[in-house]
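Student: Provided below are the primary sequence and the corresponding predicted coordinates.
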Amino acid sequence: MLPTDVSERADSPALLDSSELLDSSERTVLPLLSIRGLSKVYGSATVVDDIHLSIPHGTIHALLGENGAGKSTLIRMLAGVIPADAGHIEVDGVRRRVRTIKDAQKLGIVALPQELTLVPTLSAPENIFLGQKQPGSFGLVSRRGLEQDAAVQLARLGQRIPLRVPVGELSAVQQTMVALARALARDARLLILDEPTAALTASETEQLFAVLHSLRATGTSIIYVSHRLDEVFRLADTVTVLRNGSRVWTKPVGETHTDDVVAAMIGRAQNDVFPARATLVGTGAAGIVSTGAESSNPGLPSAGLPRAGLSDSAILRVDALCGHRLQGVSLTASAGRILGIAGLAGSGRSELLRLIAGDERMRGGTILLDGKPLAGGSVTRAMASGISLVPEERRRQGLVMTASIRSNIALANLTALSRFGIASRQRERVMAERGVAQLQITAASLSQTVDELSGGNQQKVVLAKYLERKPRVLLLDEPTRGIDVGTKAEIYAVIRRLADAGVAVIVVSSEIPELLGLADEIAVLREGRLSAVLPAADADEATILHHCYRKAD
């Protein structure tokens, strides 16, 4: 029998009797969770509007939608983080009240946020049983008993993780497994996973998927939130799409496909996500870059270069570049072109960008900017020369999460904002307003802290900060990771307009379809070496993967 203290009316015998009358066979017929008209209003804005949804036992249900579609608000209501303003949930057919996280956990509903709430200085057993009764006597915790209990929970996931190592020293997938073990220790029947693979490698993702399939087989249900549609179609049984706070539709995975999902999420076809690729009109050095349409946002910072002849204008060359992983890579980045970098984890993709940006010291080779050698190992020199790197980890490396939008945009531009060493508040405000307008950042005000923004808007703030420097070479490391399809389309358009303005753009992405749709050329790295450079228009995913796995020349 479910706990009576979280039922809609604890004094209602009808509700309690119905719960007691449900035997195991009836519970498997009824959905584990039924969402009945859940709604949430903030001020005059309805962010979740009358959602109805059922989650059967032992299923994986994908919840999809753009940032701002209402996914986070819905799962926060289910997990007891915030109360609903209307509607209710039913567990095993019984109406239940969820007003706190404790209420949800007593019902077996446990959410794992994208930023795992683990204590990095504590061990896996200490994290798994944090806040719960722990083995021991006379007020002392039995370390041996704690480790034995933790090993049992981890064994349910097929995991053997070091039990005396602080979780902050574990790999990303091991930390995810610790968080899952903690949920199971709380008797989780419904797991809510928010972007669980955002920080995982391809092999770690496969490991996680195997565990999720195992949990599903034992009757645990999972709500899976992800922007990676390929994962959804491999993993989920059912898909629900939200848009503007409302449910668009729910379908079995076998009855839909990517184009349907994208159209439902953003209200337009997937073919419209990528901007037109630059093409050459004419031949030779006098060729003119054309995208088939002029920029719709002339306010974007320009590199100050003419549009004619940009296709053959090499701004940046790296020759026999070597680093910790990278071995003898030679590439060219040209004005008006987008160079995509593909490769498996550990191939040296991100290291290439860090070496060019001066964030790591070269162990060999040369970097030429406008044909002149650029001394590596100095971010300051690289930025002064017109090279800007938008890092992979925007929350840790690109933003001060507790600072305002205004302060974050100003952070990389203090010299331009200052006179006699004093920053002008008026210039700072004007710069921030320009960035918000140009990147179409959705925010309450310039004073809003970036940790209150969606992932897509956070990435736009990072871009705004670096675009104010008017870079000649823009390095982008996973620029759309964890971002919804609609916001991806906006960022793709910004990247293409920058290239049209004469910026040489280099993009690292683990999503091959993204590189195929966005880049002009794709360089493939394998084990630190250059495996191939291909025209994106003539390549396909199979070809890219072939070069990712083949032995580099």
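Tutor: That came in fine, so what should we check first? Numbers count the residues shown, from 1 in each chain.

Student: Every contact and neighbour count from this point should use C-alpha atoms.
Tutor: Fine.

Student: residue nearest the centroid of this structure?
Tutor: Centroid check for the chain by C-alpha atoms, centre = their mean gives residue 482 as the closest residue, at 1.6 Å.

Student: Please report how far residue 541 lies from residue 154.
Tutor: Here the criterion is C-alpha to C-alpha, to the nearest Å. By it, residue 541 lies 36 Å from residue 154.

Student: what about those two, which has more around it?
Tutor: Neighbours were counted for residue 541 and for residue 154 using other C-alpha atoms under 10 Å; residue 154 has more, 23 against 12.

Student: The more buried one contacts residue 179, correct?
Tutor: No: Residue 154 lies out of contact with residue 179 (C-alpha atoms under 8 Å); the separation is 10.0 Å.

Student: elements contacting the one helix or strand residue 495 maps to?
Tutor: Here residue 495, judged by DSSP states H and E, is contained in helix 485-500. The helices and strands touching helix 485-500, judged by 3 or more C-alpha pairs under 8 Å, 6 or more residues apart in numbering; DSSP states H and E, are helix 258-266, helix 455-467.

Student: re earlier: tell me the SS of the residue nearest to the centre of the chain?
Tutor: coil (DSSP: H, G, I helix; E, B strand; the rest coil).

Student: What distance do you get for it to residue 465?
Tutor: Plainly put, residue 482 is 19 Å away from residue 465 if you go by C-alpha to C-alpha.

Student: what do you get for residue 365?
Tutor: Counting by C-alpha to C-alpha, the gap from residue 365 to residue 465 is 30 Å.

Student: These two: which is more packed in?
Tutor: More neighbours surround residue 465 than the other of residue 365 and residue 465, with 26 against 15 (other C-alpha under 10 Å).

Student: Next, count neighbours for the nearest residue to the more buried one once chain neighbours are set aside.
Tutor: Excluding its sequence neighbours, the residue lying closest to residue 465 (C-alpha to C-alpha, 6 or more residues apart in numbering) is residue 409, at 4.2 Å. Number of residues near residue 409 (other C-alpha under 10 Å) recorded here: 27.

Student: helix/strand/coil for residue 409?
Tutor: Using three-state DSSP, the structure places residue 409 in helix.

Student: Show me where the stretch 251-400 of the chain has its helices.
Tutor: 258-266, 349-356, 379-384 (DSSP state H, counting those that start in this stretch).

Student: surely the residue nearest to residue 465 meets residue 467?
Tutor: No: here residue 409 lies out of contact with residue 467, judged by C-alpha under 8 Å, at a distance of 9.5 Å.

Student: roughly how far out does stretch 91-109 sit from the chain middle?
Tutor: Relative to its parent chain, stretch 91-109 has a centroid offset of 29 Å by C-alpha atoms, centre = their mean, to the nearest Å.

Student: actually stretch 405-421, not the one I wrote
Tutor: The answer for stretch 405-421 is 28 Å, by C-alpha atoms, centre = their mean.

Student: Below is an additional structure, to be compared with the one above:
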Amino acid sequence: MLKLTGISKGFTGVQALSSIDFDVRAGEIHALVGENGAGKSTTIKIIAGAYKPDSGQIEFDGRPVHWVRPADAKAAGIHVIYQEFVLFPHLTVAENIFLGHERRGAFGMIDHARTRKDAADLLHKLGVDIDPDKLVSELTVADQQMVEISKALVHKVKLLILDEPTAVISGREAELLFARLAALKAEGVAIVYVSHRLEEIFQIADRVTVFKDGQHVVTTDIGKVDRHRLISHMVGRDLRDVFPAKRQSGAPGKVVLKAENVSVEGRVRNAGIELRAGEITALAGMVGSGRTELAMGIFGGLPISSGSITIDGEQLAGITPATAIGKGIGFVTEDRKGQGLAMQLDVAANISAANLSEVTSGGLLDRSREHAIARQEIDNYRIACRGPGTPVALMSGGNQQKVIVARWARTSRKVLILDEPTRGVDVGAKTEIYRIMRGLADSGIAILMISSELPEVVGMADKVVVMREGAISGELSGPAITEEAIMSLATQHPVREAAA
């Protein structure tokens, strides 16, 4: 269906693609993977007509093509669903689906009844039950994604490209998406699937292509490569180098935080957890099991309806984020753009945000002091940017995440909570974040990590606490930490006692 041959593309001072080859067959899901900067986004934009290649040949549906603008590629049957949806929240589902291709009746007037019916037919084809008259702003993220796919089906879609489609959904919503993609594949649609989540690649892809530094590394059937080899292709080093060495066995660190019988109304019930200095504790379980809610209760972001939290021997009946920060607890949210970063500010302002007293004097901000701190943290955490004044909006996901970690590491003297710390970042950035986490733990900080990636949990955690349906279902440590054991605890009925 699509064949790229010898495609190169350069920008000022940067060679984004160097004579890459890439092809997609009708009726297949072809995964495109690689670290940030590997050339995936540039390739997508060339396929979609947003960029013109400097050299090379594009063939689509059996003939050479030269897109002048994105509309040409879309008219030919190519549709891209980006991580950030292109939807108008205050228009209805039907209006969004047919925007620019409105159903019209007599005298060119929009035929609203036909628009609603055709939208309902498209949604039914995808197997989803969404009211065409509902405002997009009222939809879940998963349903918004189905609206995006429906927009592709307005035309005869031949090639569907999805860029990090599960960055904003997970669990059952992701499984429903995979089912829709399988149905489109069965109809002969060619699908390019871009994701950092390797478990998804092995679950749904037929073939996988790896790019690195703007060059094609390998294309292979998914059954002919394993996770170990795929990561080696992506990062140029052995999988065993991805996770740093775990804490050496010996006397456990002191308990710095203890939550007892903590309940969060309707979300968590009677949960208990201990965090020890120098130890990485993973909070695992299925999406919706109450992991984030328990962590937010500990930090004070959600009110606890019962139970107590003890920090360094001092029992607190209630806690707020301000109290938690004052006690040396930090929280890296899973939503770095919506809740973690001030996207319109620079690196320096984002790093200092949790402790403004450090960079103010007499109520005035000392920008030179703020920049000096930022330069130190840029070096400490190997943050790739032009300097303290770089807007975080212009940075990659992995470097944005390092900025947040740098912020909280300055204030987290006792406990650092990281909710999905590597979501949406590439393997190379993940390795850096893992190194940072282990370094913080080795310095004596207790780390609480929430993660949906089982290899990450197994590779990083000294101890794993598993939740199911709002309750603790078990605890694992040492050699007992395996993917099978975690899944067993995550899917069985909750129990009060911790499993050794």
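Tutor: Everything's here; your move. Please read all numbers here as calculations on a predicted model, not as lab measurements.

Student: Pick the most buried one from the helices of the stretch 251-400 of the first structure.
Tutor: Comparing these by mean neighbour count (mean count of other C-alpha atoms under 10 Å), helix 349-356 ranks first with a mean of 24.

Student: Residue 535 of the first structure: which of the helices and strands packed on helix 485-500 of the first structure is closest?
Tutor: Of all these, helix 258-266 sits nearest to residue 535 of the first structure, with 24.7 Å by C-alpha to C-alpha.

Student: Where in the second structure does that closest one fall?
Tutor: Aligning helix 258-266 of the first structure against the second structure (TM-score structural alignment) gives residues 227-235.

Student: repeat for stretch 330-347 of the first structure
Tutor: Under the alignment (TM-score structural alignment), stretch 330-347 of the first structure falls on residues 272-289 in the second structure.

Student: What are the buried residues along that stretch?
Tutor: 272-287, 289 (16 or more other C-alpha atoms under 10 Å).

Student: What's the match for residue 515 of the first structure in the second structure?
Tutor: Match for residue 515 of the first structure (TM-score structural alignment): residue 457.

Student: show me what contacts its match?
Tutor: Neighbouring residues of residue 457 of the second structure by C-alpha atoms under 8 Å, 6 or more residues apart in numbering: 282, 284, 451, 464.

Student: could you list every residue that touches the residue nearest to the second one when sequence neighbours are not counted?
Tutor: Just to be clear, that refers to residue 284 of the second structure. Take residue 284 of the second structure and drop its neighbours on the chain: the residue closest to it by C-alpha to C-alpha, 6+ apart is residue 466, 4.7 Å away. Neighbour list for residue 466 of the second structure: 283-285, 472-475, 486, 489-490 [criterion: C-alpha under 8 Å, 6+ apart].

Student: Spit out the contact partners of the aligned residue in the first structure for residue 325 of the second structure.
Tutor: For residue 325 of the second structure, the aligned position in the first structure is residue 383, judged by TM-score structural alignment. Counting by C-alpha under 8 Å, 6+ apart, residue 383 of the first structure touches 357, 471.

Student: what's the matching range in the second structure for stretch 434-445 of the first structure?
Tutor: With TM-score structural alignment as the criterion, stretch 434-445 of the first structure aligns to 376-387.

Student: What are the contacting residues of that stretch?
Tutor: Here stretch 376-387 of the second structure has contacts from 347, 375, 388, 395, 399, 402-403, 406, 436, using C-alpha under 8 Å, 6+ apart.

Student: how does it look with 6 Å?
Tutor: residue 399 (C-alpha atoms under 6 Å, 6 or more residues apart in numbering).

Student: and that stretch, how far apart are its ends?
Tutor: 11 Å.

Student: mind listing the strands for the stretch 101-250 of the second structure?
Tutor: For the stretch 101-250 of the second structure, applying DSSP state E, counting those that start in this stretch gives strands covering 159-163, 190-194, 207-212, 215-221.

Student: Nearest to residue 36 of the second structure, out of those strands?
Tutor: strand 207-212 (8.9 Å).

Student: so that closest one matches what in the first structure?
Tutor: Strand 207-212 of the second structure maps onto residues 238-243 of the first structure, going by TM-score structural alignment.

Student: go on, stretch 401-408 of the second structure?
Tutor: Counting by TM-score structural alignment, stretch 401-408 of the second structure corresponds to residues 459-466.

Student: Mean per-residue distance, that stretch versus the second structure.
Tutor: Superposed on the second structure, stretch 459-466 of the first structure shows a mean distance to its aligned partners of 1.2 Å (mean C-alpha distance after the TM-score superposition for the first structure).

Student: And that stretch, what's buried?
Tutor: Under 16+ other C-alpha under 10 Å, the buried positions of stretch 459-466 of the first structure are 459-466.

Student: tell me how far that stretch is from the chain's mean position?
Tutor: 16 Å.

Student: Name the surrounding residues that touch it.
Tutor: So stretch 459-466 of the first structure is contacted by 409, 435 (C-alpha under 6 Å, 6+ apart).

Student: give me that answer again for 8 Å
Tutor: With C-alpha under 8 Å, 6+ apart, stretch 459-466 of the first structure has contacts from 388-390, 394, 398-399, 405, 408-413, 435-436, 438-439, 441, 479-480, 491.

Student: try stretch 201-213 of the second structure
Tutor: Stretch 201-213 of the second structure is contacted from outside by 16-17, 22, 28-35, 37-40, 178, 193, 195, 216-223, 230, 233-235, using C-alpha under 8 Å, 6+ apart.

Student: Between the two ends of that stretch, how far is it?
Tutor: Rule used - C-alpha to C-alpha; the end-to-end distance of stretch 201-213 of the second structure is 20 Å.

Student: Once you drop chain neighbours, what's closest to residue 301 of the second structure?
Tutor: The shortest distance from residue 301 of the second structure to any non-neighbouring residue, by C-alpha to C-alpha, 6+ apart, is to residue 321 (5.9 Å).

Student: Any figure for the gap between the one you found and residue 272 of the second structure?
Tutor: In terms of C-alpha to C-alpha, residue 321 of the second structure sits 19 Å off from residue 272 of the second structure.

Student: can I get the strands of the stretch 101-250 of the second structure in CSV with distance to residue 68 of the second structure and mean neighbour count?
Tutor: Output for those, formatted as CSV (distance: least, C-alpha to C-alpha, whole Å; neighbours: other C-alpha atoms under 10 Å):
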stretch, distance to residue 68 of the second structure, mean neighbour count
strand 159-163, 18, 23
strand 190-194, 22, 25
strand 207-212, 25, 23
strand 215-221, 24, 16
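
Student: Reformat these as a markdown table; add distance to residue 100 of the second structure.
Tutor: Conversion of these to a markdown table gives the following (distance: least, C-alpha to C-alpha, whole Å):
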| stretch | distance to residue 100 of the second structure |
| --- | --- |
| strand 159-163 | 19 |
| strand 190-194 | 24 |
| strand 207-212 | 34 |
| strand 215-221 | 36 |
